[in-house]
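Visitor: give me the fold of what follows.
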Amino acid sequence: MSVVDGLPFAEEKKDYILKTLDPILEEMVSDVLADMPKVPMDFMIQWLIKRTGRAADATEKISVSQRNQNLKQELRYLQGSLEEASTAAAAPAEEEEEEEDEDDDCDEIPEAFRKSEESMGKTRTSVSAEAYGAWNQKKDFTPPDHPKTDEQKQRLKQTLSKSFMFSSLEDKDMTTILGAMKECKFEAGQKVINEGDNGDFLFVIEKGQLECLKTSNGEEKVVKTVNEGDVFGELALLYNCPRAASVVAKVECICWELDRESFNYIVKDAAVARRNKYDEFLQSVTLLASLEAYERSQIADALKPEKFNKGDCIVKQDDPGDKFYIVEEGTLYALKVIDGTETRVMDYKVGDYFGELALLKNQPRAASIIVESESAKVLSMSRLSFNKMLGPLADLLSSKVKSYK
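Guide: You can find the predicted model right below:
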């Protein structure tokens, strides 16, 4: 039995719902639910802008005003379709014939919308969350299971534990992901991802180093280097957009590949929620608020939450420093031994950061940091991630480091 059976639409419209409208709405509603924006209409407009930009022929030149007009027509059509489906679900069965007759008189679909459908029909539908309505339900999913030796499984699990996206998975989900991932080996100089392509996979690096390159003025420039434990190729899956950059193996590499469908079912919702939560929080951190959204998302991926109780010492004076911290919850204070006496020299609240001095100057911890509130949560970043993500901010950080004097 089809999911549109019983709806008071003509067969042509039911077929249109299944083949054209349903995939678009399912993906949009899934992304709206993942983000839960305060202004859903604005989010949907931006979502449609991105999708139209992806689906449009690269050689087709449309004026900005015409593109905006097309998007408004698309949104009105989608809104009307949602309202129509909602009304139909509550309509008495005996009104079916009358409704079908009325439906046949609806306006013709805008030309721009019809063009984008051809490309949209070729893209994958998002299945990471249930959307509204009985006709838009989550499909059955059986994850792939690529055979691995015990030694391979152990190596992969250790690699995944280094990644924010996988380290917090439940045991059963981790087992499924371990089975679904496939080992890939790349030679030095081999191109793994092409900028602008559709993305079907993400990769986790077990061994080696790769460079991410973006094309600017016809020239490819290295914008980022990824190393062991890093994930790349995830943006195309998280946000259903083309590949943002090309990725080339700098040396011989071993990576693990995860397909889009397995990612959507098991990892995507949790990853999007976590990334969005930290991105919003990072915007409240004065030091990082001016960064681009992409840069903040990379920092969000590198942060790991740590919880402490009142009186706990997060860092100890004179110990070597290997982490940078941002206060997410609670209050802290710094104690420094001066002339043999412990002196309170600094207070920290939500959004404050500490630990940068030891990393910037490669010195021992200048003071001890103690939890003052009943509990506290901090977001930590390793030395490697700190140098890689916050390197461009080194001068600004240096000018603001605490002397604890």
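Visitor: use CA for all of it now, contacts and neighbours both
Guide: OK.
Visitor: just give me the neighbour total for residue 49.
Guide: 16 (other C-alpha atoms under 10 Å).
Visitor: go ahead and confirm it touches residue 72.
Guide: No: between residue 49 and residue 72 there is no contact under C-alpha atoms under 8 Å: 10.0 Å.
Visitor: what ranges do the helices span in the stretch 151-300 of the chain?
Guide: 164-167, 171-180, 234-238, 260-263, 269-282, 293-302 (DSSP state H, counting those that start in this stretch).
Visitor: give me the helices and strands touching the fifth one, please.
Guide: In terms of contact count using 3 or more C-alpha pairs under 8 Å, 6 or more residues apart in numbering; DSSP states H and E, helix 269-282 is assigned the packing partners helix 22-35, helix 293-302.
Visitor: could you check the angle helix 269-282 makes with the first one?
Guide: Which is helix 22-35. Interaxial angle, helix 22-35 versus helix 269-282 (axes from the mean of the first three to the mean of the last three C-alpha atoms, to 10 degrees): 50 degrees.
Visitor: may I see the buried residues of helix 22-35?
Guide: Neighbour counts over helix 22-35 (16 or more other C-alpha atoms under 10 Å) mark 22-35 as buried.
Visitor: tell me the one of those residues nearest residue 377?
Guide: Of all these, residue 35 has the smallest distance to residue 377: 23.2 Å, by C-alpha to C-alpha.
Visitor: circling back: got JSON lines for the helices and strands packed on helix 269-282, with distance to residue 337 too?
Guide: Converted to JSON lines, the helices and strands packed on helix 269-282 look like this (distance: least, C-alpha to C-alpha, whole Å):
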{"stretch": "helix 22-35", "distance to residue 337": "46"}
{"stretch": "helix 293-302", "distance to residue 337": "32"}
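Visitor: residue 400 is nearest to which of the ones you listed?
Guide: helix 293-302 (19.6 Å).
Visitor: report the buried residues of that closest one.
Guide: 296-297, 299-302.
Visitor: show me what that helix is packed against.
Guide: Helix 293-302 packs on helix 164-167, helix 269-282, helix 383-389, going by 3+ C-alpha pairs under 8 Å, 6+ apart.
Visitor: follow-up on the earlier one: CSV for the helices of the stretch 151-300 of the chain, including distance to residue 99?
Guide: Output for the helices of the stretch 151-300 of the chain, formatted as CSV (distance: least, C-alpha to C-alpha, whole Å):
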stretch, distance to residue 99
helix 164-167, 48
helix 171-180, 45
helix 234-238, 39
helix 260-263, 37
helix 269-282, 38
helix 293-302, 46
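Visitor: alongside the first, I'd like the structure of this one:
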Amino acid sequence: MSHSSNFESEATVSCAVPRSGRTLQNFLSRLKPIVSDSGEIEAMQKILSEGKKKSTQDIEEAFSQLNQLPRNVPKCFSVFIDRKRTPRPFRLGFLSHEWEVNGISLRVEGEEPHNGSSLIKLDEVDFTLVGLDELLAMTQYYLRDPTHVTKWGMYNYQLIKPTSIRVAGSAELTRYNPVLGCEVQDMVGFFLISKPGGRGRSKIDFQTLSRYGRRVFVKGRYSGIVMAAYPGLQVEPVENVEDSVMDAEMGSVGIEIVQTGNTLRSKGLLLHGAPLFLSESLYVVDYDRYQSKPQLRELLETLNPLGYFDDRRIQHFARWYLALETNMRESWLDRPDVEELFCTRVDPERGLRPYRLKTRNWRPHDSYKREEAMMLADESREKLKRFYEQLKTPNSTEKKSHIQLELR
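Guide: Okay, the predicted model is just below:
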């Protein structure tokens, strides 16, 4: 059973998601097995998949598209301004819909991606679907040291100012990757990229660029994150990092979100080293509401957020890394080992240690079972390395999507 509602009762769990895009599509796919009417989700996805190509500068045309939607499609859409694209066209996007999940009413609301954490701060939703990139852009103020939050598993540990914002875990959203021929999770890295060429240039890494005050192109919303991490950089906010690097002189540098590397490869750009941080779609929750609202706790249990060191996430990470490595090949310079990118030797000291939803404040303790947690982080690095090597075996007769992690 599903229905729309203009009133959120105490028993309704509210969730903010992006109005359009892959994350929304993947989240709707995740809902299919747990809601009673998956057919209506497929109808929604079809409309959403056509939204980008039907975007228009004519607002009347956009509303005409809305009014002409088939009658069998749920009334869950609206017209919005696509600010991620030039020149900010009008298009159809997701507004709101309500589903029943195991007897719990789940109200899903479309929002700007970076507004999710703000809605939790304002006590307006129970949880949201957001990446670490957007979370860092909007909530640096609450963190002890934002530069130490290079993976989402460190976020809760680094919170020092009063806030109910907490990362529950990974949403495990996947999509088909043609490079590996299987589903790969929506992981991304905030990488240095450059235009090949240029004489007498210094090494391209964050420390060297910061030391020499090099100009670096950065998408506007991420400027604060970069300047906080490396104040020596000459940050130039731009709308499109890849195009700005391409249009500048040889050797020019930018910092860009990279998932598959397809665009970089098509433009002949280079990828450098380890990213400033890793990101993926996360369930970010109002922790105060989680403690007081049993429906929210039950729903999260159904959604089953993955922990950073969960075995299934380790497998996802290996596939994502291998897909990016295979796609970029020698264009990924100074490529870190997979286990080092996953968790460096110093990361556990900065809070990258396992925690569960039963753990108080969803953060690792500095004394209770600390050594045990450190050992688990090391074991996870070894598991990841073994699984990655299995994936790389060229004569493997099993499909990469079916290779199982050897746990012992």
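Visitor: overlay them and tell me the TM-score.
Guide: TM-score for the superposed chains, counting by TM-score structural alignment, normalised by the length of structure 1: 0.27, backed by 181 aligned residues with a C-alpha RMSD of 7.0 Å.
Visitor: that older thread, which one of the helices of the stretch 151-300 of structure 1 is the most hemmed in?
Guide: helix 260-263 (a mean of 22; mean count of other C-alpha atoms under 10 Å).
Visitor: list just the nearest of the buried residues of helix 22-35 of structure 1 to residue 361 of structure 1.
Guide: Sorting those by distance to residue 361 of structure 1 puts residue 35 at the head of the list, at 38.8 Å, by C-alpha to C-alpha.
Visitor: re earlier: turn the helices and strands packed on helix 293-302 of structure 1 into a markdown table, columns for distance to residue 398 of structure 1.
Guide: Formatted as a markdown table, these follow (distance: least, C-alpha to C-alpha, whole Å):
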| stretch | distance to residue 398 of structure 1 |
| --- | --- |
| helix 164-167 | 28 |
| helix 269-282 | 19 |
| helix 383-389 | 13 |
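Visitor: out of those helices, which gets nearest to residue 353 of structure 1?
Guide: Here helix 269-282 is closest among these (C-alpha to C-alpha), at 11.1 Å.
Visitor: now the angle from the closest one to helix 293-302?
Guide: Going by the same axes, to 10 degrees, helix 269-282 of structure 1 makes 110 degrees with helix 293-302.
Visitor: out of the helices of the stretch 151-300 of structure 1, which is closest to residue 154 of structure 1?
Guide: Of all these, it is helix 171-180 that lies closest to residue 154 of structure 1, at 9.4 Å by C-alpha to C-alpha.
Visitor: counting by contacts, list what the closest one packs against.
Guide: Checked by 3+ C-alpha pairs under 8 Å, 6+ apart, helix 171-180 of structure 1 has helix 150-160, strand 253-259 packed alongside it.
Visitor: of all the ones you listed, which lies closest to residue 315 of structure 1?
Guide: Closest among these, using C-alpha to C-alpha: helix 150-160, at 26.1 Å.
Visitor: mind listing what's buried along that closest one?
Guide: 153, 156-157, 159-160.
Visitor: ok, the buried residues of helix 293-302 of structure 1 vs residue 164 of structure 1, which is closest?
Guide: residue 301 (5.8 Å).
Visitor: name the nearest residue to the closest one, sequence neighbours excluded.
Guide: Of all residues not flanking residue 301 of structure 1 in the chain, residue 164 sits nearest, at 5.8 Å (C-alpha to C-alpha, 6 or more residues apart in numbering).
Visitor: surely the one you found meets residue 302?
Guide: Yes: between residue 164 of structure 1 and residue 302 there is a contact under C-alpha under 8 Å: 6.7 Å.
Visitor: next, show the common contact partners of the two.
Guide: Residues touching both residue 164 of structure 1 and residue 302 (C-alpha atoms under 8 Å, 6 or more residues apart in numbering): none.
Visitor: and the gap between the closest residue to residue 186 of structure 1 other than its chain neighbours and residue 204 of structure 1?
Guide: For residue 186 of structure 1, ignoring the flanking residues on the chain, the nearest one in space by C-alpha to C-alpha, 6+ apart is residue 253 at 5.1 Å. Distance, residue 253 of structure 1 to residue 204 of structure 1, using C-alpha to C-alpha, to the nearest Å: 11 Å.
Visitor: name the residue in the two with the higher neighbour count.
Guide: For residue 253 of structure 1 versus residue 204, the count of surrounding residues by other C-alpha under 10 Å is larger for residue 204: 28 against 20.
Visitor: residue 395 of structure 1: which of the helices and strands packed on helix 269-282 of structure 1 is closest?
Guide: helix 293-302 (17.2 Å).
Visitor: circling back: of all the helices and strands packed on helix 171-180 of structure 1, which lies closest to residue 83 of structure 1?
Guide: strand 253-259 (34.3 Å).
Visitor: that closest one - contacts with which helices or strands?
Guide: helix 171-180, strand 182-186, strand 201-207.
Visitor: how about residue 238 of structure 2: what's its closest non-neighbour residue?
Guide: Nearest one to residue 238 of structure 2, counting by C-alpha to C-alpha, 6+ apart, is residue 219 at 5.1 Å.
Visitor: then residue 344 of structure 1?
Guide: Distances taken as C-alpha to C-alpha, 6+ apart place residue 335 nearest to residue 344 of structure 1, at 4.6 Å, with adjacent residues excluded.
Visitor: these two touch, right, the one you found and residue 345?
Guide: Yes: when contacts are counted by C-alpha under 8 Å, residue 335 of structure 1 is listed as touching residue 345 (6.0 Å).
Visitor: name the residue in those two with the higher neighbour count.
Guide: residue 335 (21 against 16).
Visitor: got the contact list for that one?
Guide: 342-346, 367-370 are the contacts of residue 335 of structure 1 under C-alpha under 8 Å, 6+ apart.
Visitor: on that earlier part again, do I have it right that the residue nearest to residue 186 of structure 1 meets residue 185?
Guide: Yes: under the criterion of C-alpha under 8 Å, residue 253 of structure 1 makes contact with residue 185 at 5.7 Å.
Visitor: by contact count, what packs against the strand or helix carrying residue 282 of structure 2?
Guide: Residue 282 of structure 2 is part of strand 281-286, with elements assigned from DSSP states H and E. Secondary-structure packing of strand 281-286 of structure 2 (3+ C-alpha pairs under 8 Å, 6+ apart): helix 116-121, strand 127-131, strand 165-170.
Visitor: returning to that earlier point: now render the helices and strands packed on helix 171-180 of structure 1 as TSV, adding distance to residue 43 of structure 1.
Guide: Supplementary listing: those in TSV, determined by distance: least, C-alpha to C-alpha, whole Å:
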stretch	distance to residue 43 of structure 1
helix 150-160	32
strand 253-259	27
